[in-house]
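>>> predicted model follows, preceded by the sequence.
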Amino acid sequence: MQTHEIRRRFLDHFVKAGHTEVPSASLILDDPNLLFVNAGMVQFVPFFLGQETPPYDAATSVQKCVRTLDIENVGITTRHNTFFQMAGNFSFGAYFKREAIRHAWSLLTSSVDDGGYGFDPERLWVTVYLDDDEARELWKEEAGIPDERIQSRGMADNYWSMGVPGPCGPCSEIYYDRGPEYGRAGGPEADEDRYLEIWNLVFMQNERGLGSGKDSFEILGPLPKKNIDTGMGVERVAFLLQGVDNVYETDLVRPVITRAEELSGRTYGTDHEADVRFRVIADHARTAVMLIADGVNPGNEGRGYVLRRLLRRIIRSAKLLGAEKPSMGEFVTVVSDTMSPSYPELATDFERILAVAVGEETAFLRTIAAGSKMFEAEAEQVKAAGKKVFGGNEAFVLHDTYGFPIDLTLEMAAEAGLDVDEDGFRSLMAEQRKRAKEDAQARKHAHADLKVYKEFVDRGPTEFTGFNELVSEAHVLALISNGVRVPTAKAGEDVEVILDRSPLYAEAGGQIADRGTITASGLRVQVNDVQKIAKKVWVHRVTVNEGQITEGDIVLAQVDPGWRRGATQGHSGTHMVHAALRQVLGPNAVQAGSLNKPGYLRFDFNWQGQLSESQKQEIEAVTNEAVAANHHVNTFVTDLTKAKQMGAIALFGENYGDEVRVVEIGGPFSMELCGGTHVQASAQIGPVTLLGESSVGSGVRRVEAFVGLDSYRYLAKERALLAGLASSLKVPSDEVPARVEALVERLRAAEKELEATKAAAVLASAGTYVDKAHRIGDVLLVAEQAPDGVAGNDLRGLVSDVRGRFGTQPAVVVLLGNADGKVPFVVATTKAAQDLGIKAGDLVSSFGPLIGGRGGGKADMAQGSGSDVSGIPAALNGVRGRVAELTGNS
């Protein structure tokens, strides 16, 4: 049975049983404890917590999930995926244990012809919580499972919670016996490889308190309602029904391995180490595509860092398998083809997903090239010192700082005839993971208590009147102070105000909240911020300036008109810049975030590489031409499918309802899904001036701009600056650029001349150093401090010149400098000195530690730098002592 069919049968089964089918939420939800959605129940948390009243009493979904805690183990075990689909059914007080057990058993064991999965009932085992005798009896009654196939397990295995204070309860798990060839007999307690968990039924009936771990928290008492939260692992059921050995060989994952075989020339199933790499590619490629589809971009922290690790592990694994050419595009294509029947957005958004993944591959291949050079330099130093082990610390720095994979370090070390201190590397990695885990745990906290808002969330959304008016009469529904409802608030107090209707825009979609006032007779309240609760209720954060506000008051809520005018200019300007970017750069320049406020906009977009000056000028020109055209701004509400068919652009990662608001500016020029406030015609935006363009992460660029009066003021300031320069240079304004360029060229020429004079003076001093040479045995040694400020090529050139003056004599030249608090040094030896066993690279170790430095090189020349100027005298003595030892004159 194909995976897409497994999904469909699950949903159909529960819809027929009276459940409402709910689409999968995005992998990115606004949850402080989660980087990614990792369970089917996450989008229903507000219902379980009692913060919102669900619109249905029973639901079913197939939720996209990502778990990356044990990313290093992917491919080693045969039953774990980083991306997986969790099919679930949920009851919000409608039914409990008996019905949950009945529904699960019916779907699993009914025949395929009757819409079930056709599992053999004799091969199914269940576990229950230690003292849950009720569940044990229900399994016997509803499913006919004998007592010997029902096992009781403790809190760590069969008691569920979110890991923080909130709902919890005992659970019951269903396992499938794969047979004696997969492990020991004796049920799940004996072997969880042979007995594979495929379904977990959580009887959510209690509330947990503080504590850590899976079994060290207090049960505070029962929840108001008994709920059901179950999850069936789609991938696990798929590999059982498809008769394959593991989750990597199912119909949606194996095609990626097949493509990797074609690209690498290797065969899956013939070598364990290679098989792990094949599985890593297959698993991570699917996860990466799904994350990019939901709006994640590669980066150096948070979600972006996880995605970057996944993509780089794919690239690394393909390289180690022998793939010679870039392969990311191939893997993305296969994943899109196999997964799009269930997730059509992968096909419609294919070009953007492909561009993000391939862009990261291109960047990482450059990283590998740079890392290889760093490795080679370090390996050369190891060998120059006569050692055979590449340090664990150096391997960790390559991995952690430069993103250079340890597998490549091991491979290259072997080619260079070196071992790697793997124990040291693993120890440092373990310390890093421990710190990361502790940091994540420190940030993890209970869900914010939003119960005080529940009444108003259930009442329905705040009526937003701000599209049509700036002043609205409203009723004060509630006042909230420090999470508690209060009847009144007096002058000088800060409080939250909930109104039945409001013209003030609540922050959303990159547009910051309106500022304004709430007034009545003898009352004046300053609105400082407006936020949404559950995307429905407007919460006005205010300061009472005059009088007293009381629950039940009739008031006037008013937007600051100047603020709103600037805010609409900024928001509409953002749409115009987005449209111009796509016109100039193409459809892959997709929005990755924005911020707009009065007079200013910031727009992030997916793009590889810095924009050229001509591109920036063209984007600004296209934007302002559209502004000057005075396009009408048209807004309308339609259903999501129709909006997308019309070409409206949606923000990736954003969850939209069935009905959406479309903002259209100039017909096809700009059409986006947007709930923000806008100008009525594009000319009202005023001039748009791009301030600059920069990088905010791999594959993400940012443009910033002023609009309206702020744009005018900026241009006026620039004009005044230009006029000042013209006056100082005594040329017309249009000649300033050429005159400045000429001055810069003259300055550069003068600097070069100065450098040449300085270098000549340095070289001229070579003779004085030759005169300072003293003989140690048969060797002439120059060990001196160079003039302050001499460094780099000048110091190297001076040392070479001094060495050259000794001709065929055995000679060693060591000069240490003092440049900006650093101690650059160069060591050179003549051929005759090398024949006596004196090598420049070896001499560094005799004085490097004394100046807090390190360096390396070859037998004839070595160089490096230190950080301790005070150690120069001791370092020079160290060189003299070492040369004496080597010549037998110590």
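Received the coordinates, thanks. Residues are numbered from 1 along each chain as shown.
>>> going by C-alpha atoms from here, please, whenever you check contacts or count neighbours.
Fine.
>>> residues contacting the helix or strand containing Lys226, please?
Per DSSP states H and E, Lys226 falls inside strand 216-233. With CA atoms under 8 Å, 6 or more residues apart in numbering as the test, strand 216-233 has contacts from 40-41, 48, 84-97, 100, 167, 198-211.
>>> residues of that strand that come out buried?
Phe217, Ile219, Leu223, Lys225, Lys226, Asn227, Ile228, Asp229, Thr230, Gly231, Met232, Gly233 (16 or more other CA atoms under 10 Å).
>>> and if you look at stretch 821-836?
For stretch 821-836, burial by neighbour count (16+ other CA under 10 Å) applies to 822-834.
>>> check contacts around the residue nearest the centre of the chain.
Residue closest to the average C-alpha location in the chain (CA atoms, centre = their mean): Gly304, at 1.4 Å. If a contact means CA under 8 Å, 6+ apart, then Gly304 has Val296, Asn297, Pro298 as its contacts.
>>> filter those residues down to the buried ones, PyMOL style.
Of these, the buried ones can be selected in PyMOL as follows, counting by 16+ other CA under 10 Å:
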select buried, resi 296+297+298
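>>> filter the contacts of Gly304 down to just the ones in helices.
Judged by DSSP state H, helices contain none of those.
>>> hold the first one in mind and look at this next one:
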Amino acid sequence: MRTSEIKRRFLAHFEANDHTVVPSAPLPAIEDPNLLFINAGMVQFVPYFLGQQTPPWNRATSVQKCIRTPDIEEVGKTTRHGTFFQMNGNFSFGDYFKEKAIELAWDLVTRSQADGGYGFDEKVLYASVYHDDDEAIKLWKKISGLPDDRIVRLGKKDNYWSMGIPGPCGPCSEILIDRGPEFGADRDWEAGDRYMEFWNLVFMQNLRGEGTNKEDYEILGPLPKKNIDTGMGLERVAYLLQGVNNMYEIDEVKPIIDMASELTGKRYGVESGRSADSAHPDDVRFRVIADHVRTSLMLIGDGVVPSNEGRGYVLRRIMRRAIRSIRLLGFEDRALPELLPVARDCMAPSYPELASDFERISSYAYGEEDAFRTTLRQGTTILDVAVQQTKKSGSDTLAGDRAFELHDTYGFPIDLTLEMAAEQGLKVDQEGFRHLMAEQRRRAKADAQARKTGHADLSHYRKLVDANGPSQWLAYETLRTDSRVLGILVDGRPEPIVRQGAVAELILDKTPFYAESGGQHADAGLITAPGGAAEVIDVQRPIKGLVVHQIRVTDGELAVDEAVTAEVDPEWRLGARQAHSGTHVVHAALREVLGPSALQSGSFNRPGYLRLDFSWRSKLSEATRSEVEEVANRAVRRDLPVAVKYMPLAQAREVGALALFGETYDETVRVVEIGGEWSRELCGGTHVEHSAQIGPVVVTGESSVGAGQRRVEALTGFEAFQYLARERDLVTSLAAEVGAPRGELPDKIAALIQRAKDAEKELASLRAQAIMSSAATHAANAKQVGDVFVAAVLAPDGTNGGDARTLAMEIRGKLPADRPGVAAVAATAGGKASLVVCVNKTGVGRDVSAQALVKAALSGRGGGGAEVAQGGGVPADQAQVLLDTVVSEVGPA
């Protein structure tokens, strides 16, 4: 049974039993500050389990994409774990409990495949329960007919669940399968793979307190509502039903290994006589390739792009591990163009968007591989230098700090360092390298812990919603409402009244204010009462259904249960509508000019201003920027109709509505169209009625915001007109200043700039000649320090680094060739001093090193070799001290 069919049957089974099918949340864990990625099926339902939000359904089911990366370096060493997996789950929020959960699971697991089940043989199935959960044992016997010897009692470590923090918890019950004696000893529940758990049912019934580990915490009492959270590992069930031994052999993974084998000419695992769980280096590499290529596909598909921080850094690491692994298997050409399409074909039956979006996905993946291949070339050069220096020092071991520098600074993998060092007869100080890596991990962990915020206290917001219902939000209908104050919070605490000068959060029964979302800034305006007034400085939705106004009381006071008038600044709203519609127009213009892969990845707009981040790997030329601007303004001139439609999410996707990667959408979505299909996006913002109301669109900037991400900034409406008027005035002023008609201004300015450059070059040449002409004099005035001639020269103020280097080399060339000679030149420019040291060949032969002298003068900084080295960055008044240090390091006079 294909993995996609296992997924389909799971969702169909629970949908037929009155569960709402909830789409998988995107892999980036946008809503949880403690997570980079979704790592369990229940993560998107956490606010419901914690009581922070009211679930929109009593029963739900999902197949959630998950990623776990606790230690990426361990992936591939066994067949048990990978970074990407899928978790099938069914959830009850205060509806059914133990009996129904066991009944639904057992039915699907044991029902015949012909009748839509999985068809597992009941004779090899077991159930585990928490050791004192007698109720669960009775239910298993009643529903499944399992005898006592196939119901296993396990302790708190294995069969009691919590989120690791105070909150909901409860006993677990697992379905296990006996895979036979070849996988382990009889009745050995703790070790081996014989008794494989593939479905975990969590009976969430209690509240836990603080604790120090997985077992050490107090049970405070029962929850007011009992919940069900289950998880069935899709990959695990796939290899059980497909008759293979592990996740790397299922239909969604093994074809990637097969392609890697074809590319490298090497064979994987059982095909070459090794065990399925072999730790042979080649098998580890094949598994790394398969897992990491699939994971990369899924991450990029959900909007993550390679970068040097956060989620993008994890993606970059796993991509580089895959590329490195196939290189170590002997394939040195571009591998991802061969492997990624195979992963796409494996996963598209379950996730068809991977096929339709493959052009964008592959452009990032292939670009990252090209960049890493360049890194490998650069790292190889640096490693060669390190190897030569190690050999020259007489050591047979490359220092751990050099290996760490290659890894940390240049992204050069340690196993590649080991391999290449061994080819040249060197070992690597792996212990030193591991120590530095451990220090780095400790620092990173401490930093992450310091930044961890945990779940915010939303209880006061929750109470307001429970007591009064959701806020009546009228931002689409009106700019003014007569409202009632439901609550006031100051520093997170409820207050009955708030007075002039105070900043507070105000909750109204109904509001016309737009709450910041979808990249659109919150509305501004006023809230007035008979005895006071306040300006609205921000509007947010801390929990679903509640609109919260941050206010500053400007007059009198406001009180709970008071009647007020809430009014949006109409000019602010007009500018916001123009900017948001302008964002859609610019996005459509980018896609028209650059192609469909130029997809929005983020945006922000406020009245008159917009910025839009989009997927693109290179800088836009001036001509391209102008073309985008022209297409946008042509759309404005055509006065295209702007329409808002509500439809099911599936229908919106069918008609091609664009969604922002990483966002989670409800089943019914709002689609904004400008000119019909020309611009069709999912959007909750406020918009104009016709494109002409946007006014002029002026692109003011384009820049990089990360690997493969560009940003366009633009102005709309009156702000755009003001910008153009300022530009006009500037051009008029410049034309008058240089005495040229406006049309000839570019040529006139270019000629002036060229004249200035020519004069600068001439001055630089004269200055260099003057400096170089002094080389003979400086050489003649060299002091003898021991048996070394040293010329220590303070260059004229303003001498640049290049001229200082040239002068030092000129002086060295004029020192006696048969005697050790050192030329040291210190220069000052821009408030900083720099130092260049050159040593002649006779001096190098006497173990005089330019690099050592520079590092001594600059406290370890600087770089270069034995003959030429340089450094700088110290205050200009230290220039003479640098020279004196060089002289003293050469030896006593």
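Cool, got the structure. All values derive from a computational prediction rather than experimental measurement.
>>> isn't Gly857 of structure 1 up against Gln863?
Yes: with contact defined as CA atoms under 8 Å, Gly857 of structure 1 and Gln863 form a contacting pair (6.5 Å).
>>> what about the nearest residue to Asn33 of structure 1 once chain neighbours are set aside, how many residues nearby?
Spatially, and ignoring its direct neighbours in sequence, Asn33 of structure 1 is nearest to Lys444 (5.2 Å; CA to CA, 6 or more residues apart in numbering). Lys444 of structure 1 has 14 neighbours, counted by other CA atoms under 10 Å.
>>> from Leu210 of structure 1, how far out is Lys444 of structure 1?
Using CA to CA, to the nearest Å, one gets 12 Å for the distance from Lys444 of structure 1 to Leu210 of structure 1.
>>> secondary structure element for Glu360 of structure 1?
Assigned by DSSP H and E, Glu360 of structure 1 belongs to helix 350-384.
>>> which residues in the stretch 651-800 of structure 1 form helices?
Secondary structure of the stretch 651-800 of structure 1 (DSSP state H, counting those that start in this stretch): helices at 708-729, 736-764, 766-771, 792-804.
>>> so which of the ones you listed gets nearest Asp132 of structure 1?
Closest approach to Asp132 of structure 1 among those (CA to CA): helix 708-729, 67.4 Å.
>>> so which bit of structure 2 is that closest one matched to?
The aligned range for helix 708-729 of structure 1 in structure 2 is 717-738, by TM-score structural alignment.
>>> so what's Val109 of structure 2 closest to, chain neighbours aside?
According to CA to CA, 6+ apart, the nearest residue to Val109 of structure 2 is Tyr118 (5.2 Å).
>>> try Glu473 of structure 1
The shortest distance from Glu473 of structure 1 to any non-neighbouring residue, by CA to CA, 6+ apart, is to Leu556 (4.6 Å).
>>> mind checking what that neighbour lines up with in structure 2?
Using TM-score structural alignment, Leu556 of structure 1 pairs with Thr565 in structure 2.
>>> pull the contacting residues for the residue lying closest to Leu725 of structure 1 once chain neighbours are set aside.
Residue nearest to Leu725 of structure 1 in three dimensions, not counting chain neighbours: Val736, with 7.1 Å by CA to CA, 6+ apart. Contacts for Val736 of structure 1 (CA under 8 Å, 6+ apart) come out as Leu722, Leu725, Ala726, Leu729.
>>> which residue in structure 2 lines up with Lys325 of structure 1?
Using TM-score structural alignment, Lys325 of structure 1 lines up with Asp333 in structure 2.
>>> onto which residues of structure 2 does whichever helix or strand Thr258 of structure 1 is part of map?
Using DSSP H and E, the secondary-structure element containing Thr258 of structure 1 is helix 254-264. The aligned range for helix 254-264 of structure 1 in structure 2 is 254-264, by TM-score structural alignment.
>>> what are the buried residues along that stretch?
Neighbour-count burial for stretch 254-264 of structure 2, counted by 16+ other CA under 10 Å, picks out Lys254, Pro255, Ile256, Ile257, Asp258, Met259, Ala260, Ser261, Leu263, Thr264.
>>> same check on stretch 388-403 of structure 1?
By neighbour count on 16+ other CA under 10 Å, the buried set for stretch 388-403 of structure 1 is Lys388, Val389, Phe390, Gly391, Gly392, Asn393, Glu394, Ala395, Phe396, Leu398, His399, Gly403.
>>> show me the residues you listed that map onto strands.
Using DSSP state E, the members of those that fall in strands are Val389, Phe390.
>>> circling back to that earlier point, next, count neighbours for the match of Lys325 of structure 1.
By other CA under 10 Å, 12 other residues sit near Asp333 of structure 2.
>>> can you pull the contacts of it?
Residues counted as contacts of Asp333 of structure 2 (CA under 8 Å, 6+ apart): none.
>>> that one: which element?
Under DSSP H and E, no helix or strand contains Asp333 of structure 2.
>>> so Gln151 of structure 1 is in which element?
For Gln151 of structure 1, the element it lies in under DSSP H and E is strand 150-153.
>>> mean deviation, the next helix or strand after that strand versus structure 2?
Counting by DSSP H and E, the next helix or strand C-terminal to strand 150-153 of structure 1 is helix 155-158. Once the two models are superposed, helix 155-158 of structure 1 sits on average 3.0 Å from its counterpart in structure 2 (mean CA distance after the TM-score superposition for structure 1).
>>> so what does helix 155-158 of structure 1 touch, helix or strand wise?
When contacts are defined as 3 or more CA pairs under 8 Å, 6 or more residues apart in numbering; DSSP states H and E, helix 155-158 of structure 1 packs onto strand 124-129, strand 166-177.
>>> including mean neighbour count and distance to Val700 of structure 1, could those strands go into JSON lines?
As requested, these are exported to JSON lines (neighbours: other CA atoms under 10 Å; distance: least, CA to CA, whole Å):
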{"stretch": "strand 124-129", "mean neighbour count": "24", "distance to Val700 of structure 1": "48"}
{"stretch": "strand 166-177", "mean neighbour count": "24", "distance to Val700 of structure 1": "37"}
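>>> want to throw those strands into TSV with distance to Gly848 of structure 1?
TSV is the format used below for those (distance: least, CA to CA, whole Å):
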stretch	distance to Gly848 of structure 1
strand 124-129	65
strand 166-177	59
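>>> and Leu611 of structure 1, how far from Glu625 of structure 1?
Relative to Glu625 of structure 1, and taking CA to CA, Leu611 of structure 1 is found at 20 Å.
>>> same check, this time on Gly233 of structure 1
Gly233 of structure 1 sits 54 Å away from Glu625 of structure 1, taking CA to CA as the criterion.
>>> ok, now Ile685 of structure 1?
Taking CA to CA as the measure, Ile685 of structure 1 falls 12 Å from Glu625 of structure 1.
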